[in-house]
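Visitor: sharing a model prediction with you, sequence too.
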Amino acid sequence: MANNKSAKKRILISKRNNLQNRFYKSAVKTLTKRFLKDLETYKTSQSSNDKEKTQIVLNSIYSLIDKGSKKNVYHKNTASRKKAKLAALLKTV
């Protein structure tokens, strides 16, 4: 257990940051799964409606990754790698 004021404060800050990090990381994982599912649907149907839906999900993933990178949840290179991987998947279709 922490014995001084600054150590107690650091414990509270680390708990807060842990919750924030978990929110961003789990949201990105969830949206990535939805993106992959929508991408499979688009591959089979090739309809413009499915492509728009996939693009909307991709844009929201980009937004969350950028916000997470800004708040130091992701390193900037990790964020770029994740975004490039998703863009490459969409481009192959």
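Guide: Great, that's in hand. The structure displayed is predicted, hence computed values, not measured ones.

Visitor: going forward, measure contacts between C-alpha atoms and count neighbours the same way
Guide: Noted.

Visitor: who touches stretch 75-88?
Guide: Here stretch 75-88 makes contact (Cα atoms under 8 Å, 6 or more residues apart in numbering) with 58, 62, 65-66, 69.

Visitor: I should have written stretch 52-70 there, sorry.
Guide: Residues from elsewhere that reach stretch 52-70, judged by Cα under 8 Å, 6+ apart: 21, 24, 27-28, 31-32, 34-35, 38-39, 42, 74-76, 79, 83, 86.

Visitor: residue 50: neighbour count?
Guide: 18 (other Cα atoms under 10 Å).

Visitor: okay, now residue 86: neighbour count?
Guide: The burial count for residue 86: 16, using other Cα under 10 Å.

Visitor: again with residue 34
Guide: 15.

Visitor: what helix or strand is it on?
Guide: Using DSSP states H and E, residue 34 maps to helix 5-45.

Visitor: one more to weigh against that first structure:
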Amino acid sequence: MANTSSAKKNVRKMARKTAVNKSRRTMVRSNLRKVEDAITAGDKAAATEALKVAEPAIMRAVTKGVYHKNTAARKVSRLNKRVKAIG
């Protein structure tokens, strides 16, 4: 447990940042799931639309420090490849 006042404040700050990052990560995962569902269904139009929404969300998570830049680039690249392979 934190003893000093600055350590207690850092604990409070971490809790707030954790909550924000958790919601951002959840949002990104939801967008990814929508793309995955459209790919599984074989619906190229829906997959393309879902990817248009998911890509900026993934890159926004990078700027906020939730994901590493290369991880996001890899995810987007693989999704693009799978969407193009439909039909």
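Guide: All right, it came through fine. None of the values given here were measured: they were computed from a predicted structure.

Visitor: how close are the two chains, by TM-score?
Guide: Here the TM-score for the pair of chains, by TM-score structural alignment, normalised by the length of structure 2, is 0.84; 86 aligned residues with a Cα RMSD of 1.6 Å.

Visitor: ok, back up a step: mind checking how far the helix holding residue 34 of structure 1 is from the chain centre?
Guide: 6 Å (Cα atoms, centre = their mean, to the nearest Å).

Visitor: in helices only, show me the contacts of stretch 75-88 of structure 1.
Guide: Among these, the residues falling in helices (DSSP state H) are 58, 62, 65-66, 69.

Visitor: out of those residues, who's nearest residue 16 of structure 1?
Guide: residue 69 (16.8 Å; Cα to Cα).

Visitor: how close does the closest one sit to residue 63 of structure 1?
Guide: As judged by Cα to Cα, to the nearest Å, residue 69 of structure 1 and residue 63 of structure 1 stand 10 Å apart.

Visitor: which one's more surrounded, those two?
Guide: Set side by side, residue 69 of structure 1 and residue 63 show more neighbours around residue 69, with 18 against 13, by other Cα under 10 Å.

Visitor: aligned against structure 2, show me the partner of that one.
Guide: Mapped onto structure 2 by TM-score structural alignment, residue 69 of structure 1 lines up with residue 62.

Visitor: burial check on the alignment partner in structure 2 of residue 84 of structure 1, number of neighbours?
Guide: Matched to structure 2 by TM-score structural alignment, residue 84 of structure 1 sits across from residue 77. Per other Cα under 10 Å, the neighbour tally for residue 77 of structure 2 reads 13.

Visitor: tell me which element residue 77 of structure 2 is part of?
Guide: Secondary structure from DSSP H and E places residue 77 of structure 2 in helix 69-84.

Visitor: and that helix, what's buried?
Guide: 72-73, 76, 79-80, 82-83 (16 or more other Cα atoms under 10 Å).

Visitor: now do stretch 6-24 of structure 2
Guide: 21, 24.

Visitor: tell me who's in contact with the residue positioned nearest the centre of structure 1.
Guide: Geometric centre of structure 1, nearest residue: residue 28, 2.6 Å, by Cα atoms, centre = their mean. Contact analysis of residue 28 of structure 1 by Cα under 8 Å, 6+ apart lists 61, 64-65.
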